[in-house]
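In: build the 3D model from these lines:
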Amino acid sequence: MRTQSRRRPRGVLATAAAGTLIAPLLSGCWVGAGGAGSGGDAINVLMVNNSQMVELQKLTADHFTKETGIKVNFTVLPENDVRDKISQDFANQAGQYDVATLSNYEIPIYAKNGWLKEMDPYVAEDTAYDQQDILEPMRQSLTGEDGKLYGQPFYGESSFLMYRKDIFAEKGLTMPARPTWQQVADLAAKADGARPGMKGICLRGLPGWGEVMAPLTTVVNTFGGTWFDKDWKARLDSPEWKKAVNFYVDLVREHGESGAPQAGFAECLNNLTQGKVAMWYDATSAAGSLEADGSPVAGKIGYAPAPVEETESSGWLYTWAWGIQNASRNPDNAWKFVSWASSKEYEQLAGEKVGWSNIPAGKRASTYANPDYRAEASAFQEMTKLAIEQARPDDPGVQPRPAPGIQFVGIPEFTDLGTKVSQEISAAIAGRQSVEEALKKSQQLAEEIAEEYEGR
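Out: Next up, the predicted model:
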């Protein structure tokens, strides 16, 4: 990551809205740890309760524990709750949990605060792990400012454009190989009403730093905007921001889904699956659900790169990854679990046990050479890999940035700032205020953060 000279941010990482919604969440539950510290051959793992993590939990005892003798006590919680609990335990270095699920947003921040154990020595010794097989943007995003590695990805995603091939054929529409946002807007207008009640496109409008702000920030980036310039001056009132947000708001209001101000990842997934929209720009991980057995649109969806304007690519980058707490009493056993849970071996196991379309993909080059995975994910696997490989977390726009991140700004304050700005944008989508009013308020919010960083 880019080395920055600035004052250490105040406090610990804010724990506001969830990050990118990657998979349908299951109900939260407490499993195993029960407050007991790790010891002996046991480790405690605190993780988010998405479906692929829950599958991992089910497979651990009969495979990892059986092979290593290391018992794993899982605490499994919904995303907002797990972020809160992780930040408390890791900030205090309480050592209750040896391993936790962290995203590429938290890991560089946690590493800077000294909360995570460096993984380079383990990688150097564990030649079977094959660190070079991890896709380069994933390795980069889990590296601290000191150039050291602090996380291993469980799975990863970028973003791309999904569209109904059959609707496009019926309407005589052609998706460009590398669409611009203006071309997407034109296609949305032509696809609007192609079927009774069908709208041209679905775009998130739900408030949240990981909801509407995720796709919208990628639009801002490719339209030439940035949250902060290299000197930490807030730029939300710039012409580029105004152009990008007006474009996004106008598109979703004119040709987007009904109820857009309340629509997030889950709602747009349902809209495309149920034939209510012809296009959707969102996470690459959505493709697994669209192509799943029983999906009414399986085989009908085409995939195109994230639309651009002034940049060569614009897809975001996100991963749920494993971090080891610096205060862990069992770091060596923790690494053994982390290396297994992010390994080629585990992907093979998951493919055999739960199906290849449900493996935690998006992190290893070898996944995309695996004939079993390629056969089951043929509709989207190449486009997903390309989107991840083209993601540029340190250089996502047209100007230098003071902090890493594509769909977020890699500072602790962003969870609160992004959520507040998202509320203003969502209000503009709902027609309760103008884009100009929304951005004026948002600029003031960003200036408060900029004051903490300017000149440092």
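In: when you work out contacts or count neighbours from here on, use the C-alpha atoms and nothing else.
Out: OK.
In: the spatially closest residue to C202 that is not a sequence neighbour: what's it in contact with?
Out: Leaving aside its sequence neighbours, C202 sits nearest to W280 (CA to CA, 6 or more residues apart in numbering; 4.8 Å). Listed by CA atoms under 8 Å, 6 or more residues apart in numbering, the contact set of W280 reads 161-163, 201-203, 268, 272.
In: residues in contact with Y373?
Out: Y373 neighbours (CA under 8 Å, 6+ apart): 351, 356-357, 367.
In: restricted to strands, list the contacts of W280.
Out: Among the contacts of W280, DSSP state E puts 161-163 in strands.
In: mind checking which of these are buried?
Out: Neighbour-count burial (16 or more other CA atoms under 10 Å) applied to these gives 161-163.
In: and the ones in strands among the contacts of W280 as CSV, adding distance to Y303?
Out: Converted to CSV, the ones in strands among the contacts of W280 look like this (distance: CA to CA, whole Å):
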residue, distance to Y303
L161, 6
M162, 5
Y163, 6
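In: one more, so I can put them side by side:
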Amino acid sequence: MRTQSRRRPRATLAAVAAGTLLAPLLSGCWAGAGGAGSGGDSLNVLMVNNPQMTELQKLTADHFTRETGIKVSFTVLPENDVRDKISQDFANQAGQYDVATLSNYEIPIYARNGWLRSMDPYVAKDAAYDEQDVLEPMRESLTGDDGALYGQPFYGESSFLMYRKDVFAAKGLTMPAHPTWRQVADLAAKADGAEPGMKGICLRGLPGWGEVMAPLTTVVNTFGGAWFDKDWKARLDSPEFEKATEFYVGLVRAHGESGAAQSGFAECLNNMTQGKVAMWYDATSAAGSLEAAKSPVKGKMGYAPAPVERTRSSGWLYTWAWGIQKASRNPDKAWKFVSWASGKQYEQLVGEKSGWSNVPAGKRASTYENAAYRAEAAAFQDMTRQAIEAARPNAPGLQPRPAPGIQFVGIPEFTDLGTRVSQEISAAIAGRQSVTSALRKSQKMAERISEEYEGR
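Out: Reported below is the predicted structural model:
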């Protein structure tokens, strides 16, 4: 039996680890600055610099401020930078920022530490916001241990399989309505070389807890594996985890993109757009780029559910959401901003001003009933909604989990653990070590987390 180290309180662990909360999907430049604290009729909002957020920044003054009289000062930063800044301000309850963009990874952790204000009282009094219109998996993923809501989604995504319909037709291949990973591997082998320089599939191999570990963990889930069992025993050395990892690494090495160990979301998007791969398993949000007006593959793409092995579904769940700092000086006005930015009215505004393909979708049932949105996103909108609604953050695999999360484990320590494990997996994809060796090292890292959490 392993010797147990002296355990620190869970709240302490969360606070210590919070400063390392990172995610890998976006990058960009500084684009604004908040003041030294809000007050009166002003708010400070700290947010990630993705295109849909910067669109909101452009629309706020002429619409939200004009309607409410509330001035909003934005600080817009790249993802890793914004997470660091949010964790510092919220952990210290400095109150400099009233509202910040947080994902469904951070919100339950921040709520547990008392850094966020519950939105339940506001939702109860704001019938126009229509909380029940928010897709259930999104509401569930933004709920704290106490059952209260601590976030409202700006947009959401799951994962699915994207493939070239024209390439499949030319090769006489048929995508099953609900593919298994074994079927996908067979299709990847047959599509490999279908066009000059084309590989069968693109799968992330770039190190990062939100890069290679995001899709790989969904494969682990559906193969019957888990990072930890319900008692916090590390399970990276289990047969199921090893089988899934061997499959993923073997598939991308045999039929995946060139330079797979350095390929993340952005690289796979480029490969798919440029006709270098026949299939791609990744975020549902990628479909908007593939079907954009100037995309070379617009109209050529097909979409299928995330492949499975032993589970009924396997897509991940992710959302950028708004959280209100508990120390905010203007919580009521902060809610007005959140309800506007996450509400039906804002989606309508974006649709009219920028086109329905730019609407921050993936969060509301009414979006998928809107005729204008359905027409513009016809190729992928049904599949996206189905993927999100099928996601089960609290039960993503075959066995009970000690913490929520599909493509991550919902504890502060996962950012470091997941990143370090991803480096070992990426090295296996690059051929520098075996999967067995990578998982042996990874298991030892995970066991250190087990020692802190076991018995709780």
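In: still on that earlier bit, want to throw the contacts of W280 of the first structure into TSV with distance to T68 of the first structure?
Out: Formatted as TSV, these follow (distance: CA to CA, whole Å):
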residue	distance to T68 of the first structure
L161	42
M162	42
Y163	45
I201	49
C202	47
L203	46
C268	42
L272	44
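In: between those residues, which is nearest W316 of the first structure?
Out: W316 of the first structure lies nearest to L161 out of the contacts of W280 of the first structure, by CA to CA, at 12.1 Å.
In: doesn't V184 of the second structure lie inside a strand?
Out: No. Per DSSP: H, G, I helix; E, B strand; the rest coil, V184 of the second structure lies outside any strand segment and is helix.
In: okay but it is in contact with V308, surely?
Out: No. Counting by CA atoms under 8 Å, V184 of the second structure sits too far from V308 to count as a contact (9.7 Å).
In: doesn't the residue nearest to C202 of the first structure fall inside a helix?
Out: No. Read with three-state DSSP, W280 of the first structure is strand and lies in no helix.
In: how about L142 of the second structure, what's its partner in the first structure?
Out: Taking TM-score structural alignment, the alignment pairs L142 of the second structure with L142 from the first structure.
In: thinking its match is in contact with G156, fair?
Out: No. The pair L142 of the first structure and G156 does not pass the contact test of CA under 8 Å, sitting 11.6 Å apart.
In: check contacts around I43 of the first structure.
Out: Counted by CA under 8 Å, 6+ apart, I43 of the first structure has contacts 70-73, 97-99, 330, 333-334.
In: typo on my end, it should be Q433 of the second structure
Out: Q433 of the second structure touches A427, counting by CA under 8 Å, 6+ apart.
In: check the one 3 residues further on too.
Out: Contacts of T436 of the second structure were listed using CA under 8 Å, 6+ apart, and they are E242.
In: let's go with 10 Å and repeat that
Out: By CA atoms under 10 Å, 6 or more residues apart in numbering, the contact set of T436 of the second structure is 237, 242-243, 245-246, 425, 428, 442.
In: rewinding a little: which of the contacts of Y373 of the first structure sits closest to S51 of the first structure?
Out: For the contacts of Y373 of the first structure, the nearest to S51 of the first structure is S357 (12.5 Å; CA to CA).
In: how many residues are close by that closest one?
Out: Applying other CA atoms under 10 Å, we find 23 other residues in the vicinity of S357 of the first structure.
In: tell me which residue of the second structure lines up with it.
Out: That one, S357 of the first structure, aligns with S357 by TM-score structural alignment.
In: if we can go back for a sec, neighbours of the match of L142 of the second structure, how many?
Out: L142 of the first structure: 28 neighbours (other CA under 10 Å).
In: in this structure L149 of the second structure contacts N104, no?
Out: No. The pair L149 of the second structure / N104 is not scored as a contact, 11.4 Å apart, by CA atoms under 10 Å.
In: which one's more surrounded, these two?
Out: Taking other CA under 10 Å, L149 of the second structure and N104 do not tie; N104 has more neighbours (27 against 24).
In: re earlier: ok, and the closest non-adjacent residue to the match of L142 of the second structure?
Out: Sequence neighbours aside, G151 is the residue nearest to L142 of the first structure in space, at 5.3 Å (criterion: CA to CA, 6+ apart).
In: distance of that neighbour relative to K117 of the first structure?
Out: Distance, G151 of the first structure to K117 of the first structure, using CA to CA, to the nearest Å: 9 Å.
In: and if you look at G351 of the first structure?
Out: Distance of G351 of the first structure to K117 of the first structure, given as CA to CA: 30 Å.
In: just want to know which of those two has more residues nearby.
Out: Neighbours were counted for G351 of the first structure and for K117 using other CA under 10 Å; K117 has more, 20 against 17.
In: now the more buried one: closest residue in space, sequence neighbours ignored.
Out: Among residues not flanking K117 of the first structure along the chain, N326 sits closest, at 4.5 Å (CA to CA, 6+ apart).
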